[in-house]
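Peer 1: return a 3D structure for these sequence lines:
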Amino acid sequence: MGSGIALLLPLSGQFSATAEAVRDGFMSQYFADGAHPPLKLYDVGTTADGARAAYARALAEGAGVVVGPLTREGVASLAGLNSTVPVLGLNYLDANTALSGRFYQFGLAPEDEARAAARLALAQNQRRALALVPDSEWGTRTLAAFDAALRAGGGQVLRVQRYAQGVNDQSKLIAELMGVADSEERHRAMTLVLGAKSEFESQRRADVDLVFLGARAQDARLLVPQLRFNRAGDLPIYTTALVYDGQSNADLAGLRFCDQPWMIETGEARAAQRNAVASLPSAKASPRLFALGRDAYALSTGLLHGSLRVGDGLDGASGRLEWQDRSVIGRQLDCVQMAADGLRPLNP
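Peer 2: Have a look, this model is predicted:
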């Protein structure tokens, strides 16, 4: 078996910027490791054939471990190969995908953030949720993960509304989600029966502990005020890391989310690591992918030397890494609450 690392990434084509961020994070850890093994980079392009060709070339040139590819298609193209060396794919595949015995999955899944948010809510004894998510594949995936984790802890999502991204006024949809529309309809019916107007203040449904919001930062800035207008102001709002772009926002104060340590950890050691790479454009433009690259290097050296075992953990930049089963390396995340002047740690 070879003694070096082969890093397979789509460095040309539509995913090149994403790949460069992962590469730069990987290299930052590689050069920080004084005992680093030999390393070769391979451009897999944008096709499954390109990934397989780069993999074959890497083995022929003496790779002892293969890291990558990055896209789901690329990772899937290597998953079923009977590899003679460990392969660390940088994405997650469907649960029913056939895998070889030396194939491992590691990546940034939004489902990790949704599950962490659900566990945080359960730790606060908040079990009954309303969900507002985008009408998209991402919204469907995060909602499914949040719902499954909440149900596993005895909770449930009582109602879901899906919104169209980029539409400013979602007040009707949110009023229906919060039960405000039902409250107003009951008042209109009572007015007809009594034949006289009466003082009225709309109420939200009373059987709710929290709201789960799936949103980008720009959508959240539109949706959160509308949620609060529709009587959600006294409810905790949980979301995912997509809402946080590295800067706190007064409009989003109070939102709770779980993210990787590279983004939200404030200790001196982590701050020093971020400062050391602050001049790299990719570290600024795509910090989470940069952190993925850093952790991919740490995992690759463990696989290369045979020092990783099922059940092992590693404090990484993208989370607390846990080798959960035969093939999946998952992440545990830190949780915070956004404030106008920064982030407040929350302990799940």
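Peer 1: going forward, measure contacts between C-alpha atoms and count neighbours the same way
Peer 2: OK.
Peer 1: got a list of what L304 touches?
Peer 2: Contacts were defined as C-alpha atoms under 8 Å, 6 or more residues apart in numbering; by that measure L304 touches 3-5, 64-65, 86.
Peer 1: please produce a ChimeraX select command covering the buried subset of these.
Peer 2: Typed into ChimeraX, the next command selects the buried ones out of those (criterion: 16 or more other C-alpha atoms under 10 Å):
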select :4,5,64,65,86
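Peer 1: pipe the contacts of L304 into CSV and attach secondary structure per row.
Peer 2: Shown next, in CSV, are those (DSSP: H, G, I helix; E, B strand; the rest coil):
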residue, secondary structure
S3, coil
G4, strand
I5, strand
G64, strand
V65, strand
P86, coil
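Peer 1: and which of the contacts of L304 is nearest to M190?
Peer 2: Of all the contacts of L304, the one with the least separation from M190 (C-alpha to C-alpha) is P86, at 69.1 Å.
Peer 1: next, the structure of the following sequence, for comparison with the previous one:
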Amino acid sequence: MDFIKHVGRFTLASIVAAGLHGCGGSTPIIDDRPTTDIEQAAAVDIDALLNQAQMSRSPQKEQLLLQAAQHLSLQGEQHWARNLLNSIDPTLLDDEQFIAYTLTFSEIALADDAFFLAQRILTNPRLDQQWQTLAVEQQVLLRQRRADLFMVLGEPNASIEELLALQPLINDPLLDIDNQDVLWQALMSMPVAELTYRSQKAANTPTLQNEDLRGWYSLALISKNNQGNLDKQLFQINQWVARWPQHPASLRLPKDLQLLQQLIEERPAQVAVLLPQQGRLAKAGKAVRDGFVAAYYQALANGSHTPVLKFYDTSEGDIVDVYNRASLDGADLMIGPLDKNKVTTLSQQESLPIPTLAVNYSEDVAEPATNLFQFGLSAEDEARQIARRAWVEGHRYAMILTTDANWGRRSADAFRQAWENLGGTIITQSEFTGEGDFSNVIKQALHINESQKRAQGVRALFPQPVEFEPRRRQDADMLFMVARPTEARQIKPTLAFHYASKLPVYATSHIYSGTEDRKADRDLNNIRFSTLPWFFDNNNATKQVIQQAANPAPSYQRLYALGVDSFQLYPRLKQLQQSEYTRLYGVTGSLSMNAQRRVEREQIWAKMNNGRAQSLPMVVSHN
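Peer 2: Predicted coordinates for the structure are as follows:
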């Protein structure tokens, strides 16, 4: 979730500094200096407040509990404060107290990543009825929290409405820039069909805010519809600026769009494609190459700028020698290599003279060579994405079940690290070989053996027969699974056999072949998995060309998609590198770049339903 990092941009202490008033009649926190408030809160006798609340009747009881919760929050006792706030009936608070309750409780809920609790607090209809009575600082804070929360929960349009409402409230130029950047990222996360619908809806309801909104939608559509054609994109943006001269985005274009002219001037005239043509990686290399070339010819047919392509075999010899030969031949940019060891060799160079987009990731290198960009189909990226989604959806205690292959272990390690960083707990981690050991591995992981042993002990105490049904462990609320389709089709029924049919299962894209097989895939029902947009975008012209020409085997579909997105990526490497908000929406996912120049992918989500993969919204509540 890219927007999780935006949650909590302001804390309760900053609102205290802005002059937030607490409970009516006994305002507990009023000071210009947050440090002083914290010192005052530390000196408060919480037990005395709670005792007084216990002896009081409503509504004074709720006022005292709120006062105690605010002081506890400032003391860092978030768990205790949350329990107190949970016990308060907000309908018994007056308007001023209700706002204090909302500010305190929403901050604690967001700090705890209790997103659905925060949603309930921040969307209370009473809050909307009181907007006009709020201080500007309070409006800013609450709208920012709502905007961030809606994005985390997969409601970008609701987030956009909050961000637009924020614009006239912000006086700080830096905050205004940040707000506009977040607004642009929210817009770019929306599908083209949704942007089109929202744009038409805004046009049919003419208001000043809707006019601004329609301008934003229009600009986002230009950006998303022309990601494969820099010239067309720049031309249409210049037309948009001429049409909307007073629009906030005309006064300051999003950073990724500001770079378009530079990208056009610096785009490579000759591209060298460094892929294996022989040996164990020959078929994989051919799939990546064919995807790249198919995208090249599609761009040519659409009138887009295309470079001269030259191909080099990396199957044998030193990759540095191949690289130098391509450089001497006049390459302005390199695509490849594919072999992980060869990528690592390039990464270990002090620097590379020519921008290079490798189509795999190197082993960990502290400081990768300058000019090296890395892009691949990392299972670890998927594992981290699954951890973020499962966490937002309310899970906290995870089981891990993976193949014993190296990629499965790497995925498990990535999930564990991401999960524990979020604050989650790994209950157990198990591996299977796939050689008839599914039942034993799952039985042991679910503690079915221990349950049966307890039953044997009970039976030994009674001469008469004792009815018994084994119970699985109850301390796990989800399972993270890494498996191939044939393995996953055995695992899900085995889970049901061992009393875990209702345990939510999240899986990497590897459980889905990309080819519909409803009879076989019924055994995958209800599994949530991340996957490539490639498998759901049947209208993609490049995909249609590849399917007609190559009829690719399921195992190579992802590599064709990797080749397609490599072609889309290479002209925009500088754009992704210089703007953290820039996303390229490709057939392998939403692509961004981190500080190590590694392209990170955010895939779409799907769920098996009656043997058919169906796309899912960003977040689904299990509450």
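Peer 1: in JSON lines: the contacts of L304 of structure 1, plus distance to S279 of structure 1.
Peer 2: Converted to JSON lines, those look like this (distance: C-alpha to C-alpha, whole Å):
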{"residue": "S3", "distance to S279 of structure 1": "32"}
{"residue": "G4", "distance to S279 of structure 1": "28"}
{"residue": "I5", "distance to S279 of structure 1": "26"}
{"residue": "G64", "distance to S279 of structure 1": "32"}
{"residue": "V65", "distance to S279 of structure 1": "30"}
{"residue": "P86", "distance to S279 of structure 1": "33"}
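Peer 1: which one of the contacts of L304 of structure 1 is nearest R141 of structure 1?
Peer 2: Lowest distance from R141 of structure 1 to those (C-alpha to C-alpha) belongs to P86, with 28.6 Å.
Peer 1: got a list of what the equivalent of the closest one over in structure 2 touches?
Peer 2: Under the alignment (TM-score structural alignment), P86 of structure 1 pairs with P355 in structure 2. Contacts for P355 of structure 2 were tallied using C-alpha under 8 Å, 6+ apart; they are 332-334, 371-373.
Peer 1: mind doing that once more with 6 Å?
Peer 2: With contacts defined as C-alpha atoms under 6 Å, 6 or more residues apart in numbering, the neighbours of P355 of structure 2 are 333, 371.
Peer 1: next one: P554 of structure 2
Peer 2: S513.
Peer 1: that one and W407 of structure 2: what is the separation?
Peer 2: P554 of structure 2 sits 18 Å away from W407 of structure 2, going by C-alpha to C-alpha, to the nearest Å.
Peer 1: likewise S513 of structure 2?
Peer 2: According to C-alpha to C-alpha, S513 of structure 2 stands 17 Å off from W407 of structure 2.
Peer 1: and the helices in the stretch 151-300 of structure 1?
Peer 2: Under the criterion DSSP state H, counting those that start in this stretch, the stretch 151-300 of structure 1 carries helices at the ranges 171-178, 180-194, 217-227, 261-264, 268-276, 281-285, 287-305.
Peer 1: so which of those is nearest R57 of structure 1?
Peer 2: Where those are weighed against each other on C-alpha to C-alpha, the nearest is helix 287-305, at 17.9 Å.
Peer 1: how about that closest one: buried residues?
Peer 2: 287-301, 303-304.
Peer 1: neighbour count: S513 and W407 of structure 2, which is higher?
Peer 2: The neighbour comparison of S513 of structure 2 against W407 (other C-alpha atoms under 10 Å) goes to S513, with 19 against 15.
Peer 1: what's the counterpart of that one in structure 1?
Peer 2: When structure 1 is aligned by TM-score structural alignment, S513 of structure 2 is paired with D245.
Peer 1: for its match, what are its contacts?
Peer 2: In this structure, D245 of structure 1 makes contact with no residue, judged by C-alpha under 6 Å, 6+ apart.
Peer 1: over to N249 of structure 1?
Peer 2: Neighbours of N249 of structure 1 in contact, by C-alpha under 6 Å, 6+ apart: A340.
Peer 1: check the gap between it and I174 of structure 1 for me.
Peer 2: 22 Å.
Peer 1: show me where the stretch 101-250 of structure 1 has strands.
Peer 2: For the stretch 101-250 of structure 1, strands defined by DSSP state E, counting those that start in this stretch occupy the ranges 103-105, 128-134, 156-163, 210-213, 237-238.
Peer 1: can you put these in TSV and add distance to A278 of structure 1 and mean neighbour count?
Peer 2: Written out in TSV, the entries for the strands of the stretch 101-250 of structure 1 read as follows (distance: least, C-alpha to C-alpha, whole Å; neighbours: other C-alpha atoms under 10 Å):
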stretch	distance to A278 of structure 1	mean neighbour count
strand 103-105	28	23
strand 128-134	33	22
strand 156-163	36	17
strand 210-213	31	25
strand 237-238	30	24
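Peer 1: next, format those strands as TSV and append distance to D259 of structure 1.
Peer 2: Below are these laid out as TSV (distance: least, C-alpha to C-alpha, whole Å):
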stretch	distance to D259 of structure 1
strand 103-105	19
strand 128-134	18
strand 156-163	22
strand 210-213	15
strand 237-238	12
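Peer 1: which one's the longest helix in structure 2?
Peer 2: In structure 2, assigned by DSSP state H, the helix with the most residues is helix 282-301.
Peer 1: residue range for stretch 96-112 of structure 2 in structure 1?
Peer 2: Residues of structure 1 matching stretch 96-112 of structure 2 are absent, with TM-score structural alignment as the criterion.
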